[in-house]
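S.K.: Everything below, folded, please.
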Amino acid sequence: MAILFAVVARSSTILAKHAWCGGNFLEVTEQILAKIPSENNKLTYSHGSYLFHYICHDRIIYLCITDDDFERSRAFSFLGEVKKRFQTTYGSRAQTALPYAMNSEFSSTLMAQMKHHSSPPSDRLTETQMQVDDLKGIMVRNIDLVAQRGEKLELLIDKTENLVGSSVSF
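M.R.: Alright, predicted model coming up:
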């Protein structure tokens, strides 16, 4: 259950892409891009054991290929995040860009988002819980150290007061 391939394109002109694994994803994607209408919409195609999800907005197509058991909501969440980041980064430049013009910069964003959205929510929750537990442990140790320092300071203050009292009586 993963996002295997992602692409951002203007019509059939690919602007950025990233593949999680090997395969003929690019060739299949080029065929699908040619068939996607230019009006704003989102849709999922099924072919064999793969699902092809896309969002088309302002003639820019955000497409991903997933296993057939991947949840549509997660795929469209991924595409929505990619769309937001792409529009924020490139804006109207995407309307006139050359093929693969954004690939060197944006493929790393695609990769990071693919990784994030491919991992099941329970794994992310478990990982976050482990991080919280680690932080709790660190905080408890720090609080113990502060308490120990406070005790040492109190002892030092008591000894100082005893010395002051002894020096006065001497």
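S.K.: From here on, just use CA atoms for contacts and neighbour counts.
M.R.: Noted.
S.K.: from the middle of its chain, how far away would the longest helix along the chain be?
M.R.: The residue-count maximum for a helix in the chain (DSSP state H) belongs to helix 121-169. In terms of C-alpha atoms, centre = their mean, to the nearest Å, the centre of helix 121-169 is set 36 Å apart from its chain centre.
S.K.: can you give me the strands for the protein?
M.R.: 3-10, 13-19, 41-47, 50-57, 60-67 (DSSP state E).
S.K.: and of these, who's closest to Glu151?
M.R.: For the strands of the chain, distance to Glu151 was read as C-alpha to C-alpha. The smallest value, 55.5 Å, belongs to strand 3-10.
S.K.: what angle do that closest one and strand 13-19 make?
M.R.: Interaxial angle, strand 3-10 versus strand 13-19 (axes from the mean of the first three to the mean of the last three C-alpha atoms, to 10 degrees): 160 degrees.
S.K.: Now the second one, please; I'll put the structures next to each other:
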Amino acid sequence: MIIYTVICRVRDVAVLVEVSSPDLSGNAPQVTTKLLTHLRDHPELLVEGEYKTFVQRNQQEEDFLSNFVESCASVLNEEPWDDDYYFHLLTKDGVFYCCIGDDPDIRDQKVNFAFLEQIATEFVKRHRKGRIQTANAYALDKDFSPTVRSCMHHHNINHKSIAQEERVINLMAKVDNMKHVMGTNIHLMLERSDALEELVDKSETLEEDAAVFRRKSTVVRRRHQRKFWFKRMVLAALFLIGFSMFLYVTTVAFCGARLQYCTRKHSNEENYENYNEEEQAQDGDGQ
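M.R.: Presented below is the predicted three-dimensional model:
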């Protein structure tokens, strides 16, 4: 799931657009700014056009600070910060595109890169290069953040289907550890309310229900089509039987059950014609 997205200019790490998931709080902006500043100062760590993931492991080492934080969390009956977070980055034309996700599955991480690719394409379509390089911090946020938010929502609730697309399957990304890159372990502290988790769960449930409804609708439609076809065949058969019965009854009414009347009439007509021919022949001989 994508929980935070930021678009920054590389040369001064100025935030141009920033979007976070609803009901999310924590130090994601501060940690992301530190990471992007470090990448600006060390450009060899992120090549232009390259997909790269930096993993933030909040309990990577058993150092004094980690133990102290975990102990305090236990005393306060709170969960320690033990989740792993993934900073997915793409840089194009002097712009950092970064999103934070909590998906350990590499297939879901590829979906997050597809999200970055899409917003990068949309961003350069909407804004000229000169405008991007001279805009003040957050100057483009009002205009472009709705697009980012909508795209985040789409990729979050459709990540299963998007992960099956060929363009996503073929994405390749490098993975580095945050501590190794930064030289220090920075704790990313995020708090998400139950409402956000429930919203995502409900969205996925609705998506599954919709798929089930489509399958059931297809079955019902095919069943209805079969019933309709069978009904038409029955009606056609009944029509043929009725028409045959009508012909039979009409024929019996005029010719009898064994067609004797029609046969006798036909025989009489033939005899009459033969008789006329014989008389004409006799008259001819007499003359």
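S.K.: Quantify their similarity with the TM-score.
M.R.: For these two chains in superposition, a TM-score of 0.70 is obtained (TM-score structural alignment, normalised by the length of structure 1); 139 aligned residues with a C-alpha RMSD of 2.7 Å.
S.K.: Quick one: closest of the strands of structure 1 to Ser122 of structure 1.
M.R.: strand 3-10 (16.8 Å).
S.K.: Give me the mean distance between the closest one and structure 2.
M.R.: Mean deviation of strand 3-10 of structure 1 relative to structure 2 after superposition (mean C-alpha distance after the TM-score superposition for structure 1): 0.4 Å.
S.K.: which helices and strands does that strand pack with?
M.R.: strand 13-19, strand 60-67, helix 103-118 (3 or more C-alpha pairs under 8 Å, 6 or more residues apart in numbering; DSSP states H and E).
S.K.: Tell me which of these is the most buried.
M.R.: Of all those, strand 60-67 has the most neighbours on average by mean count of other C-alpha atoms under 10 Å, namely a mean of 24.
S.K.: what's the matching range in structure 2 for that one?
M.R.: Counting by TM-score structural alignment, strand 60-67 of structure 1 lines up with residues 95-102 of structure 2.
S.K.: Mind listing residues that contact the matching stretch?
M.R.: Around stretch 95-102 of structure 2, the neighbours that count as contacts under C-alpha atoms under 8 Å, 6 or more residues apart in numbering are 1-10, 36, 83-91, 109, 112, 116, 120.
S.K.: Apply 7 Å and report the result again.
M.R.: With contact meaning C-alpha atoms under 7 Å, 6 or more residues apart in numbering, stretch 95-102 of structure 2 is reached by 1-10, 84-91, 116, 120.
S.K.: Now do the contacts for Lys136 of structure 1.
M.R.: Contacts of Lys136 of structure 1 (C-alpha under 7 Å, 6+ apart): none.
S.K.: Against Trp20 of structure 1, how distant is it?
M.R.: Separation of Lys136 of structure 1 from Trp20 of structure 1 (C-alpha to C-alpha, to the nearest Å): 35 Å.
S.K.: How about Glu127 of structure 1?
M.R.: For Glu127 of structure 1, the distance to Trp20 of structure 1 (C-alpha to C-alpha) stands at 22 Å.
S.K.: can you check Arg72 of structure 1 too?
M.R.: 18 Å.
S.K.: Then Glu81 of structure 1?
M.R.: 18 Å.
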